[in-house]
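here is a sequence with its predicted model. Questions after.
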Amino acid sequence: MAKPKRKNLPDLGHLAQTGAEIAVRVTPKAARNAIELRDGQLRVSVTVVPENGKANGAVQGLLSTAMGVAPSQLQLKRGHSAREKLFIYSGPSRS
């Protein structure tokens, strides 16, 4: 899987606070990878199919790119097989 490009992604650096819970709604098998804030909810679209955790990994990579942090600093806490997911940021807080 290729690393997501930074262009066309919103700046989510403000979410990079230690212990922050990041709720997202995921759309797998989309036409393109995208992150958007709609109706106060973070929506992530990925082109990957939702099998064997591939879509979860793609969402984690896309979120980490938009936040400007390493993917290993985001852990999926809830929603392994659901569209509604909750990620926890465990890295150092960014100012």
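Looks like it came in fine. A quick note: this is a predicted structure, and the numbers were derived from the prediction, not measured.

going forward, measure contacts between C-alpha atoms and count neighbours the same way
Will do.

helix or strand: which one has residue 61?
helix 54-67 (DSSP states H and E).

so what's residue 64 up against?
Residue 64 makes contact with 70-71, 74, according to C-alpha atoms under 8 Å, 6 or more residues apart in numbering.

of these, grab the buried ones for ChimeraX.
Filtering those down to the buried ones (16 or more other C-alpha atoms under 10 Å) takes a single ChimeraX command:
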select :71,74
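
which single one of the contacts of residue 64 is nearest to residue 58?
Taking C-alpha to C-alpha as the measure, residue 58 lies nearest residue 71 of these, at 9.9 Å.

quick check: the gap between that closest one and residue 35.
16 Å (C-alpha to C-alpha, to the nearest Å).

center of this structure - which residue?
Closest to where the C-alpha atoms of the chain average out (C-alpha atoms, centre = their mean) is residue 63, at 3.0 Å.

sec struct for the closest residue to residue 36 other than its chain neighbours, please.
Spatial nearest neighbour of residue 36, chain neighbours left out: residue 43 (5.3 Å); criterion: C-alpha to C-alpha, 6 or more residues apart in numbering. Here residue 43 is recorded as strand under DSSP: H, G, I helix; E, B strand; the rest coil.

alongside the first one, take a look at this:
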Amino acid sequence: MIELTPSKEGVLLNVHAQPGARRNGLLGERAGALRVAVTAAPDKGKANAAILDVLADALGLRPSAIALVSGETSRHKRILLAGLTPEEAGRRIAGALPEPKPSDTNS
């Protein structure tokens, strides 16, 4: 389950970054963090900017409503989603995640 922490400004989201990927997008959950893939290389903040853009687009937020709080040089990042409750952030994330493949379900 993706960990969402309430804050005064909104919600803090743990992100596991995957820079240098084949395409941009949300990949799912990993150890309580949202996995985000970006094509940008981790060079001079390019991947961080791309992660914020991918999140803004996927979650339907203005780019100014998303900020990197910690983890500038790490794959593990804390991102502020301003103006959202944990419940609303959870709904938006769930709606933006790819559908599980049939092999990923226990049916």
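All right, it came through fine. Keep in mind it's a predicted model, so treat the numbers as computed, not measured.

just to revisit the earlier point, trace the residue nearest to residue 36 of structure 1 over to structure 2, please.
Counting by TM-score structural alignment, residue 43 of structure 1 corresponds to residue 35 in structure 2.

and what of residue 29 of structure 1?
Using TM-score structural alignment, the partner of residue 29 of structure 1 in structure 2 is residue 20.

what's downstream of the helix holding residue 61 of structure 1, the next helix or strand?
strand 74-78.

ok so, going back, right, and the match of residue 43 of structure 1 touches residue 17 too?
Yes. Using C-alpha atoms under 8 Å, residue 35 of structure 2 makes contact with residue 17 at a distance of 6.0 Å.

follow-up on the earlier one: ok, the match of residue 43 of structure 1 - how many residues close by?
Residue 35 of structure 2: 21 surrounding residues under other C-alpha atoms under 10 Å.

hang on, the earlier thing: which one is the match of residue 29 of structure 1 nearest to, not counting chain neighbours?
Once flanking residues are discounted, residue 20 of structure 2 sits nearest to residue 39: 4.5 Å by C-alpha to C-alpha, 6+ apart.

same thing with residue 78 of structure 1?
Using C-alpha to C-alpha, 6+ apart and skipping residues adjacent in sequence, the residue nearest residue 78 of structure 1 is residue 86, 5.1 Å away.

now do the one you found against residue 31 of structure 1, distance only.
According to C-alpha to C-alpha, residue 86 of structure 1 and residue 31 of structure 1 sit 23 Å apart.

looking at those two, which is more packed in?
Between residue 86 of structure 1 and residue 31, counted using other C-alpha under 10 Å, the more crowded position is residue 86 (17 against 11).

tell me roughly how far the helix or strand harbouring that one lies from structure 2 on average.
In this assignment (DSSP H and E), residue 86 of structure 1 forms part of strand 84-89. With mean C-alpha distance after the TM-score superposition for structure 1, strand 84-89 of structure 1 departs from structure 2 by a mean of 0.7 Å once superposed.
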